[in-house]
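J.: Have a look at this prediction, sequence included:
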Amino acid sequence: MNQIADQFQTYDVTGGPEYGHRNLPKLRSVMKNLGIDYFLVPHEDEYQNEYLPDCNERLMWVSGFTGSAGAAIVGLDDATMFVDGRYTLQVRQQVAEDLFTFTKMEGGGMAAWLRTHVKRGQIIGFDPRLHSPAALGKIRDAVKLAGGETRSLSTNPIDQSWDDRPPVPLTQVTVQPLDLAGKSHAEKRSEIGHSIAASGADVALITAPASIAWLLNIRGQDVQCTPLPLSTALIDATGQVQLFIAPEKLTDDVRSHLGNEISVQTEDALQGAIGNLAGKTVIVDPNTASAWHVDSLKAAGAIVKSAADPVALPKATKNATEIQGTTAAHIRDGAAIVRFLHWLDTDAQSGQVDEIEAATQLERFRRIDSSIRDLSFETISGAGPNGAVVHYRVNTGTVLPLNRGSLFLVDSGGQYPDGTTDITRTVPIGEPTQEMRERFTLVLKGHIALATVRFPVGTTGSNLDALARYPLWQAGLDYDHGTGHGVGVFLGVHEGPQRISKAPNSIALKPGMIVSNEPGYYKTGEYGIRIENLQYVTEPEAITGGERDMLGFKTLTLAPIHRDLIVLDRLTQAERDYINAYHTRVWNVVGPLVNGEAKDWLQSACAPL
């Protein structure tokens, strides 16, 4: 395994207070030359990706903060960091307190701060490529109310100040073959073109790299954890596409794959192409496009139609080939998880293992499969109280041992050419308390309810969310995250437009959609519990004696659920039957892929309750 050690996820805290001390003076010098009093620094980049290429880690460069959500407002004499509740500890570890004031993102964020802190006549600079139209609208209103002025900057002052900025990624684009994609890009482009025409538009501006990757059956390596080629595209009602991408990324084979109906241009050519859309009705998704896109279209005389990305829903509705591929990927991933769970139940019970060692061991088991391309996200490896931090990211500054008498929560996934996985398991280290077992069982009951529900066509994830929470609610408990998110096929581990959560969602669940099923419970300062499988929506079927065909779910994830955490007398017979049937399937499908002590352990872990 040593030959792949350099590919492993790293856990060193790469940011730190020295970033602010070193880089704030550089930024302020450029700000003075530009004549601005404040500059806005969101975490987002030009592509609104979950993970950023190193060259777009602007918030880290100016502050040292490495979290996945946050923002800063840098003034000539002061600076403020905004983070949500997940990062209150991390921000103090990484950001210099003598340079930045720390503020919660909740409660209005940057717009609320600007409304109360900007003085009359001050100028607030921003990069329009990094802000959504809605967010920027709130910022402009707040600054105007305070008597200030907002100024759109053509060049980001951080980019001007960053003298050792990493290069823009130029990794080669690869073709997603038809035997994994299931549809040619010609078919996909034709379908999207028809939907654009049906909406009364002429063109759609596609700014989400994941949508472009799916539409054109290509993948890339420009960001970690998600196989994306950074790019932008225009697709018209005939299905013809203009792809704006660094041409160095395209091999002759990829150009041949794209064909004559896809015009390849440099990313810089996008502005000129937008200038040719005068009088055209252009679909723009306000959730993925930037204010720069919208402002540029309006300046060109285009008619902006604010609507959902027309690729998003077809991408989320997997075809039979994609389902077949991701099923195979989950089986192979299941073998890695089984080896890891066996290791947790044996070697890791010593109390001498820590969170980083556990996460590395899991990645080592995954990389036994030579087809793996990357992790699908940074592993959440939470021991004891760290397991109660929902989006905990283990690092050398926060790492804890897996102590006996505690729970260990591990949420992880892999990127394979045929599928993307995401699984959470909660494992006892030593003897769990009765409270741990009781609450784990309540979470399990909610998980089973969501896995087994049948529902009519037109049902949304919001309609189903309460099923997973009901057992917890009856005990006066709940969790503060969504129950399910969409998942791609060798694409993003988090994708829309479907989701299962309390928040209203108007997108009906459709056959082929993949969603996670992940209820949980978190006791602050003590432990966390989450049980997560991926499942996809099945075709509507008749129910004996029923009047309407009903959709359902088929579980993709295959790994045991820890039986020592289940209070059997809290389960109904139907719930016991479900667990027994699920574990029988795990044994039958994954069992042949493991051997030795791991296989013996799996047989015991899957024995009937």
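T.: Here it is on my side, so go on. Numbers count the residues shown, from 1 in each chain.

J.: C-alpha only now, for contacts and for neighbours.
T.: Fine.

J.: Could you check how many residues crowd around residue 452?
T.: Number of residues near residue 452 (other C-alpha atoms under 10 Å) recorded here: 14.

J.: what's the answer for the one 4 residues further on, then?
T.: By the measure other C-alpha under 10 Å, the count of residues near residue 456 is 15.

J.: Enumerate every residue touching the closest residue to it other than its chain neighbours.
T.: Using C-alpha to C-alpha, 6 or more residues apart in numbering and skipping the chain neighbours, the partner closest in space to residue 456 is residue 550 (4.8 Å). Going by C-alpha atoms under 8 Å, 6 or more residues apart in numbering, residue 550 touches 454-457, 539-543.

J.: swap the cut-off to 7 Å and go again
T.: The contact partners of residue 550, taken as C-alpha atoms under 7 Å, 6 or more residues apart in numbering, are 454-457, 540-542.

J.: Those residues into JSON lines, with extra columns for distance to residue 430 and secondary structure?
T.: Supplementary listing: the contacts of residue 550 in JSON lines, determined by distance: C-alpha to C-alpha, whole Å; DSSP: H, G, I helix; E, B strand; the rest coil:
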{"residue": "454", "distance to residue 430": "38", "secondary structure": "coil"}
{"residue": "455", "distance to residue 430": "40", "secondary structure": "strand"}
{"residue": "456", "distance to residue 430": "44", "secondary structure": "coil"}
{"residue": "457", "distance to residue 430": "45", "secondary structure": "coil"}
{"residue": "540", "distance to residue 430": "44", "secondary structure": "strand"}
{"residue": "541", "distance to residue 430": "45", "secondary structure": "strand"}
{"residue": "542", "distance to residue 430": "46", "secondary structure": "coil"}
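
J.: Presented hereafter is structure B, for comparison with structure A:
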Amino acid sequence: MFESVFQSFDEQADGTQGAARVTALREKLARLKLDGFLAPRADRHQNEYAPPSEERLAWLTGFSGSAGTAVVLADKAAIFVDGRYALAVRGQVDVSVFEPVDVGTTSVADWLRANLPRGARVGYDPWLATPAQVERLARAAADAGAELVALDANPVDALWTDRPPEPLGRIVLYPRKLAGESAGAKLARVGEALKGADALLVSDPHSLAWIFNIRGADVSHTPLPLGFALIPRAGAPSLYLDPRKLAAAPRKALAALAKLKAPDALERDLSILAGEGRKIVFDAATAPSRLVALAREAGGVVEVGADPSALMRAKKNSAELSGARAAQLRDGAALTRFLFWFAQAASKGGLTEIEAAQALETFRRETGALKDLSFPSISAAGPNAASPHYRVTTKTNARIGRGLYLIDSGGQYEDGTTDVTRTLAVGRPSAEMRDRYTRVLQGHVAIARAVFPRGVSGAQIDALGRLPLWRAGLDFDHGVGHGVGAYLSVHEGPQRISKLGTTPLEPGMILSDEPGYYKGGHWGIRIENLVVVELREIRGAEREMLGFETITLAPYDRALIETKLLDDEEKAWIDAYHARVRKALSPFLSRAEKRWLAEATAPL
């Protein structure tokens, strides 16, 4: 299965075709009297994982990452990526055609200001950009004396002759015992949250799935049904889904909750609602600028802000948390079986990144509960691990030799979503590897042990995961943690532990705890568990306090731990965690696997 997936991906995301495809695009733009075009990696919902039919950036440039934008002008082109993809992008795109630009240093807007000629007309697809994105880029174009032009059709689509069809994944009902709350109750909560507004346009499929207690199969790795909904403050909502996705049972259940309509009815209904002067809330993070502009033009009152269901969804109820813990236990046993297998297979030599990823997926599938991987496994040996979001393909597949191997992976189970990273030594690690690994582990443990007052955000906690590295003059270019959904996205907002994480952390939120360190061209280290925000009882506390419950269960690599760097409290936490791992997972393992786990989790 892996081999065919990687081969088909290579064929679609082919950087060697960049020059020919950009030439064809420029010819198309000239016929449209345009001087440039913006090609973001986006679909109509700003999904992290888009269906193959929406992977325009990959088709045009060869870049396979989950975030990026290409700008094509008549005489130059650039591709903008963040620090996660700084190394990967150069190996995927034709750099003689696309100049790789670090968006953290030079934004797309700044580049447009510096490079657009006066009088230039630059096109964009208003279905693939949010209002804030359009406003920012339009202002930059105006500063350069140029103009940003909304297009009725995406010019890439006219060139992409073998573009895959739009997805028609079947929609299923999500069981109440796992959801923990009925769809009717969720709709009532959303309606109450609208306050002075008349309706909410739901443009985020994660919210759509959560509110209506449904799951779909329109994109890989996340069980999303692509569609929209209009939820009034009072009365029946309208749900815009392709009817071919609905079998009799889910159709009947959803028809009792909402008016079921085809997707092409949305623009008409939105225009009618806005034409009555109604106030409509749009999600700033996912709403297409096309729909916001349509509502404004029809005379509606537009509020672009936060979808209130996003925060509701982030705070898991007791049923969702029970499911998450069950999923982590099951997944931890599968991962530990893999770690036992890897310890033997890697020592023999010849093992490849794809073979290791295949093996881990096999162990997960043997649970009988795996629905999908929660993201493409990051199976990275040596220098490949220095790219935080490296994706192995048949072209890059490396043999796992002496040094470090990083495996970042997760599963989608009906009761929960998992995400876990372990860095493993193959052969005897160097002193530098042990030092860096231990500093990363110290940051990881600091996050797990953190206690903080209610109201604190992830931005205030992020530094805890970096301090041991900072003391040695080191750092890494990604956040310490992201939110995780309940059989939904492995990367869920608005909660995160990051310099940009402004949402206060609340009980029930699930986040990752994953500091790292990357030595460019040599190796990389990351350690990741999932944690749940929980209330903490502290005697004599003057404020309500919170902390984290670690729910991922898998051993760390003791061969990489330099105990001289650890203080007594850090050692005690690691020993207690390993004892918990050993007790929880041993019942699911063979006799040989149990013996290995006992050694792997022995006290430091």
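T.: That came through, no problem. Since the model is a prediction, treat every value here as computed from it, not as a measurement.

J.: Quick TM-score on the pair, please.
T.: Counting by TM-score structural alignment, normalised by the length of structure 2, the TM-score of this superposition works out to 0.94. Behind it: 601 aligned residues with a C-alpha RMSD of 2.1 Å.

J.: circling back: would you format the contacts of residue 550 of structure 1 as TSV with distance to residue 412 of structure 1 included?
T.: Rendered in TSV, the data for the contacts of residue 550 of structure 1 read as follows (distance: C-alpha to C-alpha, whole Å):
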residue	distance to residue 412 of structure 1
454	28
455	29
456	32
457	31
540	31
541	33
542	36
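
J.: Which residue in structure 2 aligns with the residue nearest to residue 456 of structure 1?
T.: Residue-level alignment of residue 550 of structure 1 against structure 2, with TM-score structural alignment as criterion, gives residue 545.

J.: Please apply the same query to residue 464 of structure 1.
T.: Aligned against structure 2 - with TM-score structural alignment as the criterion - residue 464 of structure 1 pairs with residue 461.

J.: so how far is residue 538 of structure 1 from the residue mapped onto residue 572 of structure 2 from structure 1?
T.: Superposed on structure 1 with TM-score structural alignment, residue 572 of structure 2 falls opposite residue 577. Here the criterion is C-alpha to C-alpha, to the nearest Å. By it, residue 577 of structure 1 lies 21 Å from residue 538 of structure 1.

J.: And the two? Which one has more around it.
T.: Neighbours were counted for residue 577 of structure 1 and for residue 538 using other C-alpha under 10 Å; residue 538 has more, 18 against 14.

J.: Surely the more buried one is within a helix?
T.: No - secondary structure assignment (DSSP: H, G, I helix; E, B strand; the rest coil) places residue 538 of structure 1 in strand, not in a helix.

J.: pretty sure it is touching residue 555, no?
T.: No - using C-alpha atoms under 7 Å, residue 538 of structure 1 makes no contact with residue 555, being 10.0 Å away.

J.: which SS class is residue 423 of structure 2?
T.: Following three-state DSSP, the label given to residue 423 of structure 2 is strand.

J.: Tell me the counterpart of it in structure 1.
T.: Taking TM-score structural alignment, residue 423 of structure 2 has residue 426 as its aligned residue in structure 1.

J.: ok, how many other residues are close to the closest residue in space to its match that isn't next to it in sequence?
T.: In space, not counting the residues next to it along the chain, residue 426 of structure 1 is nearest to residue 409; the distance is 4.5 Å by C-alpha to C-alpha, 6+ apart. The criterion is other C-alpha under 10 Å. On that basis, residue 409 of structure 1 has 26 neighbouring residues.

J.: What does residue 409 of structure 1 correspond to in structure 2?
T.: Under TM-score structural alignment, residue 409 of structure 1 pairs with residue 406 in structure 2.

J.: measure its match to residue 437 of structure 2 for me?
T.: Separation of residue 406 of structure 2 from residue 437 of structure 2 (C-alpha to C-alpha): 12 Å.

J.: who touches both of those two?
T.: A shared contact of residue 406 of structure 2 and residue 437, defined by C-alpha under 7 Å, 6+ apart, is any residue touching both; here these are residue 525.

J.: Relative to residue 17 of structure 1, how far out is the equivalent of residue 263 of structure 2 over in structure 1?
T.: Counting by TM-score structural alignment, residue 263 of structure 2 lines up with residue 267 in structure 1. Applying C-alpha to C-alpha, one obtains 34 Å for the distance of residue 267 of structure 1 from residue 17 of structure 1.

J.: mean offset of the helix or strand hosting the match of residue 572 of structure 2 relative to structure 2 (after superposition)
T.: Under the criterion of DSSP states H and E, residue 577 of structure 1 resides in helix 573-590. Following superposition, helix 573-590 of structure 1 is found to deviate from structure 2 by 1.7 Å on average (mean C-alpha distance after the TM-score superposition for structure 1).
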